[in-house]
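S.K.: next comes the sequence, and after it the predicted model I'd like to discuss.
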Amino acid sequence: MTTEVSNPASVEDLLSRRRSPLERVQHLLHGNPALSPLIVLIVAIIVFGIVSQGFLRPEALSLLVQQMAVVGTLAAGQTLIILTAGVDLSIGMAMVLASLVMAKLSFSGTPGILALLIGIAVAILTGLLNGFLVTRINLPPFIVTLGTFSIFTALSLLYAQGQTVSLDPDAFLLITGSSFTIGPVSVTWGVILMLAVFLILGFVLRNSAWGRHLYATGDDREAAQLAGISTRKLLFSAYVVAGVCVGIAAWIVCGRVGGADPNAGLNYNLLSITAVVIGGTSLFGGRGSVVGTLIGALIVQTFNSGLALAGVDPNYQVLATGILVILAVAIDQWIRRVRG
């Protein structure tokens, strides 16, 4: 007669049995940063779909996505900076400066493709400047980008002489504003360009050594240096890639509004950071994803559009965004205290 002897439970099994339901939720969210914003997005869509009858119409949803294309692209670049435990307060004004260069060159007769490339080059230069000051001069990212925010604002106003630059209806830069239909849904090429940015960055962050080193640097820069990672070059490259995202966002905004506005940058600065934070990327670095950022940008636009359709005062829309940011940071702090 034989007796079966069961294998001893693993340490992970013993720990999981001792966790309370709340601790299990904490561990689940820690391992899946995009899960909590996804839940918020689904709940928000359901609530606004009930409150506003027109919210769930295909036309309204396609317009919602079109409106968040610029913020989404900027937030993709902002994600790279925040993953390194930094922040870019100048990203919106850098986009405005690049879009003004594109629009004015195109308006003055410069071939559209050349105007686009020069504008993207200007955007990359803004990233180069921020990266140089952070990595070579060793200044804090908050202080650097706060200073360059003022610099880019002044340059934009001086370059455009405080005036909005409108583009000819046939200008090449307006391609991102043109659309095509898929059934009842209208999709602009700007949305496709934004999604391409997210797909490329998501693939690179997940599957490349550069992406893994970026997470490691944001999580613990000293440990990353001891592991042989050139953190200075890595941080510099993050600002450069963010500059590319800024240039693409400038192209999208030209197509969306039909030109460039020197006074449009402040909201974009705040909204890009808001989308990243609400999307589950930690302000302390090393944790988050561009998928979460995309969801975060959708949440911001969903609240703005949903409250507007419900006839809520615009001031309450700003209030709702502020509450979302505070809640997102509080949840991130709670998730980071995960144990075991």
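M.R.: Thanks, I have it.
S.K.: hey, let's count contacts and neighbours off CA atoms from now on
M.R.: Will do.
S.K.: all strands for the stretch 151-300 of the chain, in order.
M.R.: 165-166, 179-182, 185-188, 259-260 (DSSP state E, counting those that start in this stretch).
S.K.: which strands or helices does the longest helix anywhere in the chain pack on?
M.R.: As assigned by DSSP state H, the longest helix anywhere in the chain is helix 231-257. If you count contacts as 3 or more C-alpha pairs under 8 Å, 6 or more residues apart in numbering; DSSP states H and E, helix 231-257 packs onto helix 69-83, helix 91-107, helix 112-135, helix 189-207, helix 209-219, helix 221-226, strand 259-260.
S.K.: put this beside the first:
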Amino acid sequence: MSTTLSQSHSSGGNPLGGDDTKRSPLARLQHLLHSQATIGPAAVLLVAIVVFAVLSPRFLTPGNISLILQQVAVIGTLAVGQTIVILTAGIDLSCGAIMVLTSIVMAKVAADTGLPGLPALLLGFLVGTLCGLLNGLLVTRLKLPPFIVTLGTLNVFFALNLWYSESATIRGTDMPSLLLWTGQTINLGGTRVTYGSIMMVVLVAAMAFALKNTAWGRHVYATGDDLEASRLSGIRTARVLLSVYATAGAVYALAAWVLIGRIASASPQAGQMDNLDSITAVVIGGTSLFGGRGAIVGSLIGALIVGVFRNGLALAGVDVLWQTLAVGVLIIVAVSLDQWIRKVKP
């Protein structure tokens, strides 16, 4: 499979050719969703917003919108790293553990040694990148499946987190102000938006640009589309995979910074389910678990869908049990839709 075809999976157009006028409406929809992966999730998000706005007059208030954005900031940031891994037909179950370990390293080294905020932050980014690099080395050098590798490192990083933190939470009052900066807010149109949410949007834009407009991005799509064909065409697939996991680790470190600002502390027990939530956001956002098709923007939309559903259902008085059930149904529908889209015919 060529790199050009891989690009078209995410950037639009009709890479499969054929005359749309001769297809049934359902076939046209299938081709449209194949070429534009974010259309489906965007439509779901729009419908959800309209429905919940009708069900609850509080849904579209500035305070509630601010709450949704704050809740989505951590998962949305994690989803960026998870997306580039899944685009290569991999998966990263350790992303939440890397984020929490990194947050503990940032906070504890600053609180215990008096290290200023910037060096503590940079140390955290180094730790996150090295964790991602370890995942990449195990996948590329030992040829182990990403699922097994990251399942193992999930436990390793979580154990290191508990050991280093001594299972104790580091309070925000003991940290430099820079580590808490992502939790500060600014007023945008009457809505209080955190700097962490703004960083998430900037990160999504930067990664989307890199995937669409750089050779590295094209190689990521090609590697996920067909690893062997990409290798035979001259792409250094092992190097691409290594760079993807290392970059993802750095993104998880950024999520750690957002997490510290979000909860105004660093807790070894925080974000225990965030790895699954990030995968949920990516899948609902239209990125194929089989690799080679999807977009970063879709993952942000997926994170917003989950945030909107949980918030809207809570405002409607729906029990947490049924909120979880609704998200589970969304995942099943998203994966089923992906399977249908992948069967598109020229």
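M.R.: It's in. Fair warning: this is a prediction, and the values are worked out from it, not measured in the lab.
S.K.: who wins for proximity to residue 18 of the first structure among the helices and strands packed on helix 231-257 of the first structure?
M.R.: helix 209-219 (27.8 Å; C-alpha to C-alpha).
S.K.: whereabouts in the second structure does the closest one align?
M.R.: The aligned range for helix 209-219 of the first structure in the second structure is 215-225, by TM-score structural alignment.
S.K.: what's the average distance for that stretch when superposed on the first structure?
M.R.: When the first structure is overlaid, stretch 215-225 of the second structure sits 0.4 Å from its aligned residues on average, using mean C-alpha distance after the TM-score superposition for the first structure.
S.K.: give the buried residues for that stretch.
M.R.: Residues of stretch 215-225 of the second structure classed as buried: 216-225 (neighbour count, 16 or more other C-alpha atoms under 10 Å).
S.K.: would CSV of those residues with distance to residue 18 of the second structure be doable?
M.R.: Shown next, in CSV, are these (distance: C-alpha to C-alpha, whole Å):
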residue, distance to residue 18 of the second structure
216, 30
217, 27
218, 24
219, 26
220, 27
221, 23
222, 23
223, 26
224, 25
225, 21
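S.K.: and which of those residues is nearest residue 3 of the second structure?
M.R.: residue 222 (4.9 Å).
S.K.: my guess is that closest one meets residue 3, correct?
M.R.: Yes - if you go by C-alpha atoms under 8 Å, residue 222 of the second structure and residue 3 touch, sitting 4.9 Å apart.
S.K.: shared neighbours, the two?
M.R.: Common contacts of residue 222 of the second structure and residue 3 (C-alpha atoms under 8 Å, 6 or more residues apart in numbering): residue 230.
S.K.: for residue 52 of the second structure, give me its contacts.
M.R.: Applying C-alpha under 8 Å, 6+ apart to residue 52 of the second structure gives the contacts 59, 312-313, 316.
S.K.: follow-up on the earlier one: could you tell me where the longest helix of the first structure falls in the second structure?
M.R.: Using TM-score structural alignment, helix 231-257 of the first structure pairs with 237-263 in the second structure.
S.K.: average gap between the matching stretch and the first structure?
M.R.: Averaged out, stretch 237-263 of the second structure is 0.5 Å away (mean C-alpha distance after the TM-score superposition for the first structure).
S.K.: so for that stretch, what gets flagged as buried?
M.R.: 237-238, 240-262.
S.K.: before we move on, back to that, tell me the one among the contacts of residue 52 of the second structure nearest to residue 75 of the second structure.
M.R.: Of all these, residue 312 has the smallest distance to residue 75 of the second structure: 17.6 Å, by C-alpha to C-alpha.
S.K.: for the aligned residue in the second structure for residue 174 of the first structure, grab the count of nearby residues.
M.R.: The equivalent of residue 174 of the first structure in the second structure is residue 180 (alignment by TM-score structural alignment). Residue 180 of the second structure has 23 neighbours, counted by other C-alpha atoms under 10 Å.
S.K.: tally of neighbours for residue 287 of the first structure?
M.R.: For residue 287 of the first structure, using other C-alpha under 10 Å, the count is 23.
S.K.: how close does the closest residue to residue 250 of the first structure other than its chain neighbours sit to residue 77 of the first structure?
M.R.: Among residues not flanking residue 250 of the first structure along the chain, residue 99 sits closest, at 4.6 Å (C-alpha to C-alpha, 6 or more residues apart in numbering). As judged by C-alpha to C-alpha, to the nearest Å, residue 99 of the first structure and residue 77 of the first structure stand 16 Å apart.
S.K.: so which of the two has more stuff around it?
M.R.: Taking other C-alpha under 10 Å, residue 99 of the first structure and residue 77 do not tie; residue 99 has more neighbours (34 against 29).
S.K.: ok, the more buried one - contacts?
M.R.: The contact partners of residue 99 of the first structure, taken as C-alpha under 8 Å, 6+ apart, are 119, 247, 250-251, 253-254, 259-260.
S.K.: before we move on, back to that, what does the residue nearest to residue 250 of the first structure align to in the second structure?
M.R.: Per TM-score structural alignment, the equivalent position to residue 99 of the first structure in the second structure is residue 103.
S.K.: measure that match to residue 176 of the second structure for me?
M.R.: Distance from residue 103 of the second structure to residue 176 of the second structure, by C-alpha to C-alpha: 13 Å.
S.K.: likewise residue 279 of the second structure?
M.R.: In this view, residue 279 of the second structure and residue 176 of the second structure are 32 Å apart by C-alpha to C-alpha.
S.K.: neighbour count winner among those two?
M.R.: In terms of neighbours (other C-alpha under 10 Å), residue 279 is the more surrounded of residue 279 of the second structure and residue 176; the figures are 27 against 19.
S.K.: what do we get in the first structure for the more buried one?
M.R.: Checking TM-score structural alignment: residue 279 of the second structure goes with residue 273.
S.K.: hmm, its match is touching residue 77, no?
M.R.: No - the pair residue 273 of the first structure / residue 77 is not scored as a contact, 10.1 Å apart, by C-alpha under 8 Å.
S.K.: quick one, what contacts the residue nearest the centre of the second structure?
M.R.: Centrality entry for the second structure: nearest residue to the mean C-alpha point is residue 79, 0.3 Å, by C-alpha atoms, centre = their mean. Counting by C-alpha under 8 Å, 6+ apart, residue 79 of the second structure makes contact with 278-279, 281-282, 299-300, 303.
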